[in-house]
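> okay, here's the prediction I keep looking at, along with the sequence it came from:
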Amino acid sequence: MALSGGRLLGKVSVITASTDGIGFAIAKRFLKEGSKVVISSRKQQNVDSALEKLVKVADELNIPPTNLHGLVCHVGKSEDRVILVDETVKKFGGLNILVSNAAVSPAFGNIYDVDEKAFDKIMDTNVQASFLLCKEALPHLRKAGNGSILFVSSIGAYLPLPGVGAYCVSKTALLGLTKNLATEFARFGIRVNCLAPGIIKTKFSEPLTGNEAATELYMKVIPMQRFGDPDEMGGPAVFLCSDDASYVTGETLMATGGINSRL
C-alpha cells in the first residue's frame, strides 16, 4: 500500500474533534497524503483509541508512527487551545494546516425553545472557539508560509434541519467567518476555506440518520439517494488544504450528495 498522492507531504496538520466521524476521516486521509497529524478530543480515552487505529493505518502505508500525535483538547477552554497549538509546534517544529471541526448540539427541538445557556454553548463552541483557535494558530501559520485553515460547516448552514436550528445558525456563521478571515489572512499567505458536508452517517447525526421517518424525508431531497460516509469528506478536505487549491480562498465546498442549497 502506498500514499494516496502525497499532496500534504511535509505538512503539519491539527484537526479538532478528530477521534471519530468526519474529523477522524479527515485525519486518516491527511495521514495518507503525507501530513504529520495531530488529533484531539475532550477525552483521553478517545484520543488513545483513535491513535491506535491510525497507527495501524500508518503501518500499512509504511509511515512512521511518529508522524502521529494526540492531545486532549476542549476547544472551549483557552488553556486547551494554547496547549494544542504549542505542543504541536514543539513536537513537529511548526504548523501548516488547521482544521476546525469541533461542534456541539445540546438542544433538540424548535429553535425558539432553546434556552440561553444551550444557545451560548452552541455559539461558543461552534463559532467563537473556531475563531479563537485561528488566532492562536496564526503566528505559526504565518511563519510556516502557505498556511491553510479549514472550517467544517454543514448543509444546515444553508438548509435548516428540523430540530437543530441553533446548530444550523452556528454553521451559517462559519460561512461568514470564512469570508472575513480569508480576506484578512490572504496578505499573510494563508488560505481560509470551508467544507459543508451533507448528512453524513456518524454518531453525531444518529438522531437524523437513525430515524426511519427522517430518512424517508431526506431521501426526497438527496439526489444520490443515500447518506454520506465520513471517508467521503477526506478528499474534499485534502483538496482545500493542498496546493491543488492554491488559488482558492474564502470559499465553501458543498459535499452533500446533490442537495440543492443556497443562501
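That came in fine, so what should we check first?

> from now on I want contacts and neighbour counts done on CA atoms only, so please keep to that.
Fine.

> the helices in the chain, which residues?
21-32, 44-60, 78-92, 116-123, 129-144, 165-185, 206-209, 212-219, 234-241 (DSSP state H).

> what's the most buried one of these?
helix 21-32 (a mean of 25; mean count of other CA atoms under 10 Å).

> taking helix 234-241 as reference, get the angle to it.
Helix 21-32 runs at 70 degrees relative to helix 234-241, counting by axes from the mean of the first three to the mean of the last three CA atoms, to 10 degrees.

> now for helix 21-32, which elements pack on it?
strand 12-15, strand 36-41, helix 44-60, helix 234-241 (3 or more CA pairs under 8 Å, 6 or more residues apart in numbering; DSSP states H and E).

> now the angle from that helix to helix 44-60?
Interaxial angle of helix 21-32 relative to helix 44-60 (the same axes, to 10 degrees): 30 degrees.

> sorry, back to before: JSON lines for the helices and strands packed on helix 21-32, including distance to A166?
Shown next, in JSON lines, are those (distance: least, CA to CA, whole Å):
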{"stretch": "strand 12-15", "distance to A166": "24"}
{"stretch": "strand 36-41", "distance to A166": "23"}
{"stretch": "helix 44-60", "distance to A166": "27"}
{"stretch": "helix 234-241", "distance to A166": "25"}
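
> the structure to be compared is supplied as follows:
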Amino acid sequence: MLARFNLDFSGRTVLVVGGSGGIGNAIAQTFRGHGATVHVWGTKADARAYADVADSNLEGLHYQQMDVSNFDAIESYQPPFDRLDVLVQSQGFVLYRRQEFEIPSFQKVLGVNLTSLMACSNKFEPMLTKSRGSMIVVSSSAAYHATRGNPAYNASKAGAVGLVRTLAQTFAEKGVRVNGIAPGLIPTRLTAITTDDAKRSEAALARIPMGRFGTPEEMAGVALFLASPLAGYVTGQTILADGGMLL
C-alpha cells in the first residue's frame, strides 16, 4: 500500500513562517525541491536583504516581510495565494545574558515563539480546513529539559509542544493534521553561541550518542514526512530529532 504514496508536492502551496534562514529555510527549499509553490515570511524588508546571510537561500521562494509579534498584522494579512496545503511555523527567538528574566524580554520571546503560533493557526485554519492540509510547528528539544539562563525560550518551546497536542485534537474533525518537530543542536544563527564555540561545542557533542550535530536539511526531511501521506494517521505528535541527545 505504501508504494502508492510519494513525496511529490506539485500543485501544493506551502507557507513557512520563519522561512528566511536556518531550519525554516531548509524546510522551504526542500518543499520547493519536491514541487511545491513555497511562500516564506521573514523579518527583513525584502529578499535582497538576505543576500549576505549565510544560512539563507531565497531562490525560487516567494518572500514577504512579517513581524509575527504583531498579531493585528497577521490577522489583517491578505495572502497572495488562494489555497494553503501546508503551514510550517518555524519562527524562533532567544535572548541571552539573562535578559529573559526581565518581564518585558520574557513576554517578547513568548510573543514570537508561542503566541504567534496561535495567531497564525487562527489566521490560516480556514484555508487548511478547505484543503484538508497539515500544520507543522518547529519547537526544540529544549521543551524537554531545563535551559539555564533562558526561561522564556524554555517555556515557549514546552508550550509549543502542548499547543500541538491541543490544536491536533481540535482540528482533527476538520481533516487538518497538526504535528511538530523538536530539533536538537542544529548549527544555525540561533545556536551559534554554542556550535561556534569550541569548548561549548565539545561539551555538547559529548552528550549526543550519534556524535555530531544535526543539519537543517535533516529537520526538513522530518517536515516533509509529516506533511506527506506517509504520516496520514499521525497527529498531535512532536518528533524529537536530536541524535539521541535526550536518551
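Sure, I can see it. All figures in this text were calculated on a predicted structure; none of them were measured in a lab.

> center of the second structure - which residue?
Compute the mean C-alpha point of the second structure, and by CA atoms, centre = their mean the closest residue is S90, 2.2 Å away.

> that one pairs with which position in the first structure?
Structural correspondence for S90 of the second structure with respect to the first structure (TM-score structural alignment): N101.

> got a list of what that match touches?
Contacts for N101 of the first structure (CA atoms under 8 Å, 6 or more residues apart in numbering) come out as 15-18, 23, 151-153.

> got it, and E75 of the second structure?
E75 of the second structure is in contact with 119, 123, counting by CA under 8 Å, 6+ apart.

> now with 10 Å?
E75 of the second structure makes contact with 119-120, 122-124, according to CA atoms under 10 Å, 6 or more residues apart in numbering.

> how near is it to K123 of the second structure?
According to CA to CA, to the nearest Å, E75 of the second structure stands 6 Å off from K123 of the second structure.

> one step back: which one of the contacts of N101 of the first structure is nearest to L95 of the first structure?
Of all the contacts of N101 of the first structure, L95 of the first structure sits closest to I15, with 11.3 Å by CA to CA.

> was I right about the closest one contacting V37?
Yes: under the criterion of CA atoms under 10 Å, I15 of the first structure makes contact with V37 at 7.6 Å.

> anything in contact with each of those two?
With contacts taken as CA under 10 Å, 6+ apart, I15 of the first structure and V37 have 26-27, 30, 70, 97 as neighbours in common.

> against E184 of the first structure, how distant is S13 of the first structure?
21 Å.

> scratch that, E251 of the first structure
Distance from E251 of the first structure to E184 of the first structure, counting by CA to CA: 14 Å.

> what is in contact with those two at once?
Taking CA under 10 Å, 6+ apart as the contact rule, E251 of the first structure and E184 both touch 191-192.

> the first structure: which residue goes with F225 of the second structure?
In the first structure, F225 of the second structure lines up with F239, judged by TM-score structural alignment.

> hang on, the earlier thing: how about the helices of the first structure in CSV, adding distance to N110 of the first structure?
Shown next, in CSV, are the helices of the first structure (distance: least, CA to CA, whole Å):
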stretch, distance to N110 of the first structure
helix 21-32, 26
helix 44-60, 31
helix 78-92, 31
helix 116-123, 12
helix 129-144, 24
helix 165-185, 7
helix 206-209, 15
helix 212-219, 16
helix 234-241, 32
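
> closest to P197 of the first structure among the shared contacts of I15 and V37 of the first structure?
Distance ranking of these against P197 of the first structure, using CA to CA, places I26 first at 12.1 Å.

> contacts only, for the closest one.
Listed by CA under 10 Å, 6+ apart, the contact set of I26 of the first structure reads 15, 18-20, 32, 37, 39, 99, 101, 230-238.
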